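Colleague: predicted model follows, preceded by the sequence.
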Amino acid sequence: MTSAGSSAEGLSGPVDVCIDRPLLSLDRPFTYDLPAELGAGVGSLVQVPFHGRATRGWVLGPTDDLPTRMLAVKKVVSPVRFFDERQLALFRWVGERYVAPLAAVIARAVPPRVASEEVGRDLPDAGATLTGAHDPSAGSVLAGYRGGDRALEALDGGHGAFVARPAPDDEQSLAVDAVAACLAGGRRAIVIVPEAIPVPATASALADAFADRAALFLGGGKRSRYRRWLEIGAGRFDVVIGTRPAVFAPVDNLGLIYLARESHPAHREDRAPYYHGRDVALARSRLEGAACVLASACPSAEASALGLPTISPATRRWPPVEVVRPGPAGRAPRLVKALETTRRGFVFSPLPGYGIAQVCRSCGDPAACASCGGLLRAAAGAVTCVVCAASGRCRSCGGTSFGVRRGGAEDVEAWAGRAAPVPVRRLRDEEPARLPGSDEILVGGADDVRDLGAGGLDLVAILDVDLADRRPGLAARERSLATWMEAIGWARPQGRAIVQASSPGDPIVQALVRGNPDRFHVEETRKRQEAGLPVGAAVFRVTGSAALEAELRAFDPSTLLVSPSEGGTVCLLALDPERVMAFGTRLRELAADGVVDRVEAEPHL
């Protein structure tokens, strides 16, 4: 990116323009004549006539594909060059991999423009390197890891990709160490974290370590995000720490992309172009000759299947984990006894509320919502429907008194509070995630397991492991395992963990005991293969007309599921990644012909 005030070569004559219309049917460049006096170049936001209207678009570069009639670019909308040739290559890769309009990719890669932020800003030229706090000793953590020497060599040279499984108490220091090694080699780094609130401990550790050389690109309002993006593009920072969009940050001389908590679902974009930060990070590192580190206590099946070198502790750095069977009322006697001596602890209870209504006390019928027939849950002293949120009334007689099967965070708070020598508190929905204070035990669920730093807890208890098989979603078990492993990591260095499970030999339970998900991934990969959605396949959900099915079968998908919808067809298919480019080309043609309405890559299943 070239900021206002920076110099860059201008273009003139015929140029390709990406029209700011994120439609697959219009996903091709349009040729316009660019007057030299406008001073526009690659990445310039311009105004052009399009179907009789003034429309914005981005200049992609010169072209020899000349139409019989060529209109002129009307004006330059902004002095900012929003991308350069290197970034454009990445945007095109994303558009091809996820079968998405280039305009949609640019819209996700660049924050919304605030014109007043472009006026009169004194920004340094791109390529300038600032001096800041003294860099941490590069390589001091990685050197103690298996595969660390190879990673340090790659970071120094700026190439190669790795999967890192940091020890729980090294999660932040490993990121700092990798970035320091990159900077020591004279290149810049991007670190991607899945969440912005609360500020992840990894982001805070990097900001503290690199001071004014580091930029936090987390959350914020429209104006502050655009201002920070301009500063990044102008070369003001050597380290950029941000959420998913930071993978596109306009950083020159890039040497490292570090993806923290790689298996976290927030790394996947839920809007077009539906990209995954992992895949884009790997692609950008290849395109720009940088190193890429995918870090997670429990890497995803997709990351594990890549066959990348692994960075892991040279010795066991995992808390002792004891597996116990659930006892009466869902609590094992061993767990209750352990709570009696716990001063700081965390009890993971995935179910909210006090319990589930089982039977109407008025008529004896099974409990069901009178409005929609949904499940009724007791929570905060009231019974409500988990589906429509209506007040709990019996579907048969309208009664409001129910027999409740206890089991939920409120119930856990009650019985754990009776056993523990310190206060036990349940984290409420409105409370930010945090670690327990001194002499405190917290009860929380998946939303409370965040990047909060080293825990140092006496005890971490994982309840209701058996429920993982009942959760919907192709990767539900994997996501549960990743969350549990992050929580158990809080017991380092002196604490322990207790896991309640009816099947101690289940690969998901054994992964918790070993602190290693490899065998679990083997089992999950087999299940995914049997389900027809193998790990590594490109999966798409395509909506269109009745002619869609025949068109998709021509690509010989490993799986094709077809469902009729109102006035059309919805198809779910899994493709060999090698076929995606040809697949995307054909879908763009079909979109122009009205056969394809919508394409969603890697849908949540």
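Modeller: Arrived safely.
Colleague: okay, CA-based contacts and neighbour counts for the rest of this
Modeller: OK.
Colleague: report the longest strand in this structure, please.
Modeller: The longest strand of the chain (DSSP state E) is strand 53-62.
Colleague: contacts for that one?
Modeller: Residues outside strand 53-62 that contact it (CA atoms under 8 Å, 6 or more residues apart in numbering) are 11-20, 40-49, 88.
Colleague: ok, and the closest non-adjacent residue to the residue nearest in space to the middle of the chain?
Modeller: Nearest residue to the geometric centre of the chain (CA atoms, centre = their mean): residue 267, 1.1 Å. Using CA to CA, 6 or more residues apart in numbering and skipping the chain neighbours, the partner closest in space to residue 267 is residue 277 (5.2 Å).
Colleague: now do the same contact list for that neighbour.
Modeller: 244, 247, 259, 267-269.
Colleague: so which of the contacts of strand 53-62 belong to strands?
Modeller: Those of these lying in strands (DSSP E): 13-19, 44-49.
Colleague: filter those residues to the buried ones?
Modeller: 14-19, 44-49 (16 or more other CA atoms under 10 Å).
Colleague: and of those, the nearest to residue 190?
Modeller: The nearest member of those to residue 190, counting by CA to CA, is residue 44 at 24.2 Å.
Colleague: returning to what we had before: list the helices and strands the helix or strand just after the longest strand of the chain packs on?
Modeller: From strand 53-62 onward toward the C-terminus, using DSSP states H and E, the following helix or strand is strand 75-81. Applying 3 or more CA pairs under 8 Å, 6 or more residues apart in numbering; DSSP states H and E, one finds that strand 75-81 contacts strand 44-50.
Colleague: and here's the other structure:
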Amino acid sequence: MAEVLIDSIPLKDPKPFTYRIPTALQGRIEVGSAVLVPFGNRKGVGGVVTGLTEEIKTEFEPKDILEVLSEGVLPSLMKPLLEWVAAYYSAPFSGVWLAAVPKGILKKKRKKKNKSNEPLELPPVLTPDQVKVLGQIEKNSKSLFLLHGVTGSGKTEIYLRAIGENLERGKQAIVLVPEIALTPQTVSRFRARFGERIAVLHSGLSGGERAEEWHRLRSGEADIAVGARSAVFAPLERLGLIIVDEEHESSYKQDSAPRYHARTVALKRASLEGATVILGSATPSLESYEAASRGEFALIELPRRINGRPLPPVEVIDMRQELREGNRNMFSRSLKKAVEGILERGEQAILLMNQRGYSRFVLCRACGQAVRCPRCAVSLTLHKGKSEYLICHYCGTRALSPSICPSCRSPKIRHFGVGTQQLEETCQELFPSARIARLDRDTTSRKGSHAQILDGFRDGESDILIGTQMVAKGLDFPRVSLVGVLAADLALNLPDFRAAERTFQLLTQVAGRAGRSEIPGAVIVQTYSPEHFSVQRAKEHDFEGFYHEEAESRRELSYPPFGKLINVVASGTTLESTQEAAESLAASLQRRGVMALGPAPAPLSLLKGRHRFQLLIKTEELESARQVLRESLSEQSSPKNIRFAVDVEPLNLL
């Protein structure tokens, strides 16, 4: 018998179906085989075998598999990895398979890719620091490396050289980047060195494009996979190297089931297949840096920028003082003067505002109520287009901006908080001669728009680039001499134990966009919390100092990396039944000796019309806690409207 996941038609609830393997196909079918099966009233649809079982009696007569279409979609040696992911993250195997394999891969016809005749780029001369790091990788007995290099120190060249040596040994490589948006820039850099040996895998591609790249890797036509999170499952049989660039980025963690972390999966895959892993970052995660301090990873460092360029000086502006001195503008006097200066000199600036939209919320000053989403426990964000409208950034609900309060009918409606749209509008007022571009989810929703905006900025078509955290990620513009951060403490106000770490990382990374060429750079950070240690350490470019201070508080509270977390969210259509289900699960865990914080209403207590209660398990023994949780969940007899979502090692508790 075979468990077959239907691939070529969309199903509301994807799950494996049981089929019989006929005598004629015995021995030809294995896990990963692409097969043709009858389904409903269809005579033949494509599917992938996800499991083999002994013949068992069922309530119905299983149908026969009709035909074997191709060799395994995934190399057979990857089956243990997928099984491990399913077990580790408490996810169904079929869900892991769907995350690993491009949707609709069986019904896409292969097209022969035209080979490029572009000459390959010659590698540059290495700096002494780069020579030292490559020597450490080559000679070290460890196969796991944490590359800690300041912004602009040449980490990408280390990746390129390591891949080149890997290819010379007949091996293949995976390069993970944290954002889909980064991929075109990364691909162009890698393709210049390795040509058509590169294949790209990320969800921003069409189904046909992704299936084509997948087949190129599976057939051996390409041997370097570059992509975002899911590229960790690239179908390579001779894997020798996995690179995780900007390894600290939270986008490596999938926020829907299966909730895997690509960095963790990369480490496990390398262990199973005997590959080397290089984790790279200017601001390593506490988890990775702590592992390096314990000797689990070899720590290799690039402490200086290329050509001895200095890291830019950072000026921290106390916006409380600006307000006391009568400045109510979102620009401090220092930042306004600095922008005027770069415009006069014909240079460029990047301005970071990590909140898209026009205003963060709309509030009635009579009754104090914010206009909230009817389906989620959050305020709606004001956006401006042809008209003013409110949008929920969680479920997409839209409404026209009201002229009177929906709660008390008062006309005293005001907009509060600032987003990228309002920042753009203010820049147009303050700097009327400036050419301004904006980079956020609203301006990059169309395919290719992200690359178009960045290419235009690189080519000098705009003077100021405004954006959310997207502008902090790995961008290299030689004419950028100023970076301004408005509302640097937005993340500090979130109920999240990682808030300080995320703030430090964001400030350090965006500061690294300035002064990357001959033009000296400067950074101005505006904040209402200038004394916070994450802001001060970022000002000093002091990762070590930040790490030790943050690690001390994490250790006291047994938060990662000094403890493990499992977050369980119960959701349902009624408040009472959801709370009862969460309390029942908590009681079951307690009977088995596992203590959980809660249950309590989740920070987002209502999401897409569903009430949510949260339990947080803190443990030093992840495997035993996971096993107890599985047992407790299996004994729950909750109403059909109740769902439990399990997030092992969550990055976000919101």
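Modeller: Looks like it came in fine. On a predicted model such as this, the values are computed, not experimentally measured, just so you know.
Colleague: ends of stretch 77-92 of the first structure, what's the gap?
Modeller: 23 Å (CA to CA, to the nearest Å).
Colleague: correction: stretch 567-586 of the second structure
Modeller: Stretch 567-586 of the second structure has its terminal residues 12 Å apart, counting by CA to CA.
Colleague: buried set for that stretch?
Modeller: So stretch 567-586 of the second structure, judged by 16+ other CA under 10 Å, has buried residues 567-573, 575, 577-579, 581-586.
Colleague: also stretch 284-302 of the second structure?
Modeller: Neighbour-count burial for stretch 284-302 of the second structure [16+ other CA under 10 Å]: 284-286, 288-292, 296-302.
Colleague: now stretch 532-550 of the second structure
Modeller: 533-541, 543, 545-547, 550.
Colleague: can you give the distance of it from its chain's centre?
Modeller: Distance, stretch centre to chain centre, for stretch 532-550 of the second structure: 23 Å (CA atoms, centre = their mean, to the nearest Å).
Colleague: what's that stretch in contact with?
Modeller: Residues from elsewhere that reach stretch 532-550 of the second structure (CA under 8 Å, 6+ apart): 283, 286, 313-316, 500-501, 503-505, 507-508, 529-530.
Colleague: if we use 7 Å, what do you get?
Modeller: Stretch 532-550 of the second structure has contacts (CA atoms under 7 Å, 6 or more residues apart in numbering) with 283, 286, 314, 500, 503-504, 507-508.
Colleague: could you dump the residues you listed to a markdown table with secondary structure?
Modeller: Below are these laid out as a markdown table (DSSP: H, G, I helix; E, B strand; the rest coil):
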| residue | secondary structure |
| --- | --- |
| 283 | coil |
| 286 | helix |
| 314 | strand |
| 500 | helix |
| 503 | helix |
| 504 | helix |
| 507 | helix |
| 508 | helix |
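Colleague: of those, closest to residue 642 of the second structure?
Modeller: For the contacts of stretch 532-550 of the second structure, the minimum distance to residue 642 of the second structure (CA to CA) is 34.2 Å, reached by residue 500.
Colleague: the closest one touches residue 492, doesn't it?
Modeller: Yes - here residue 500 of the second structure reaches residue 492: they are 6.1 Å apart, a contact under CA atoms under 7 Å.
Colleague: tell me which residues in stretch 163-176 of the second structure are buried?
Modeller: In stretch 163-176 of the second structure, counting by 16+ other CA under 10 Å, buried: 163-164, 166-167, 171-176.
Colleague: so what corresponds to the residue nearest to the centre of the first structure in the second structure?
Modeller: In the second structure, the residue equivalent to residue 267 of the first structure is residue 252, according to TM-score structural alignment.
Colleague: now residue 58 of the first structure
Modeller: Match for residue 58 of the first structure (TM-score structural alignment): residue 49.
Colleague: got it, and residue 178 of the first structure?
Modeller: By TM-score structural alignment, residue 178 of the first structure lines up with residue 162.
Colleague: quick one: contacts for residue 35 of the second structure?
Modeller: Counted by CA under 7 Å, 6+ apart, residue 35 of the second structure has contacts 46-48, 67-69.
Colleague: now do 8 Å
Modeller: Residue 35 of the second structure is in contact with 46-49, 65-70, counting by CA under 8 Å, 6+ apart.
Colleague: likewise residue 105 of the first structure?
Modeller: 91, 94-95, 272-273.
Colleague: the residue mapped onto it from the second structure is in what secondary structure piece?
Modeller: Matched by TM-score structural alignment, residue 105 of the first structure corresponds to residue 96 in the second structure. For residue 96 of the second structure, the host element (DSSP H and E) is helix 93-100.
Colleague: how about the helices of the stretch 401-550 of the first structure, start to end?
Modeller: 409-419, 476-488, 507-514, 518-530, 548-553 (DSSP state H, counting those that start in this stretch).
Colleague: okay, these in JSON lines with distance to residue 202 of the first structure next?
Modeller: Putting the helices of the stretch 401-550 of the first structure into JSON lines (distance: least, CA to CA, whole Å) gives the following:
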{"stretch": "helix 409-419", "distance to residue 202 of the first structure": "28"}
{"stretch": "helix 476-488", "distance to residue 202 of the first structure": "14"}
{"stretch": "helix 507-514", "distance to residue 202 of the first structure": "23"}
{"stretch": "helix 518-530", "distance to residue 202 of the first structure": "25"}
{"stretch": "helix 548-553", "distance to residue 202 of the first structure": "43"}
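Colleague: indicate which one of these is closest to residue 207 of the first structure.
Modeller: helix 476-488 (22.1 Å).
Colleague: could you find the counterpart of residue 430 of the first structure in the second structure?
Modeller: Checking TM-score structural alignment: residue 430 of the first structure goes with residue 443.
Colleague: for its match, the count of nearby residues, please.
Modeller: 13 (other CA atoms under 10 Å).
Colleague: I'd say residue 487 of the first structure and residue 460 touch.
Modeller: Yes - if you go by CA atoms under 8 Å, residue 487 of the first structure and residue 460 touch, sitting 7.1 Å apart.
Colleague: now do the shared contacts for those two.
Modeller: The contact sets of residue 487 of the first structure and residue 460 overlap at residue 348 (CA under 8 Å, 6+ apart).
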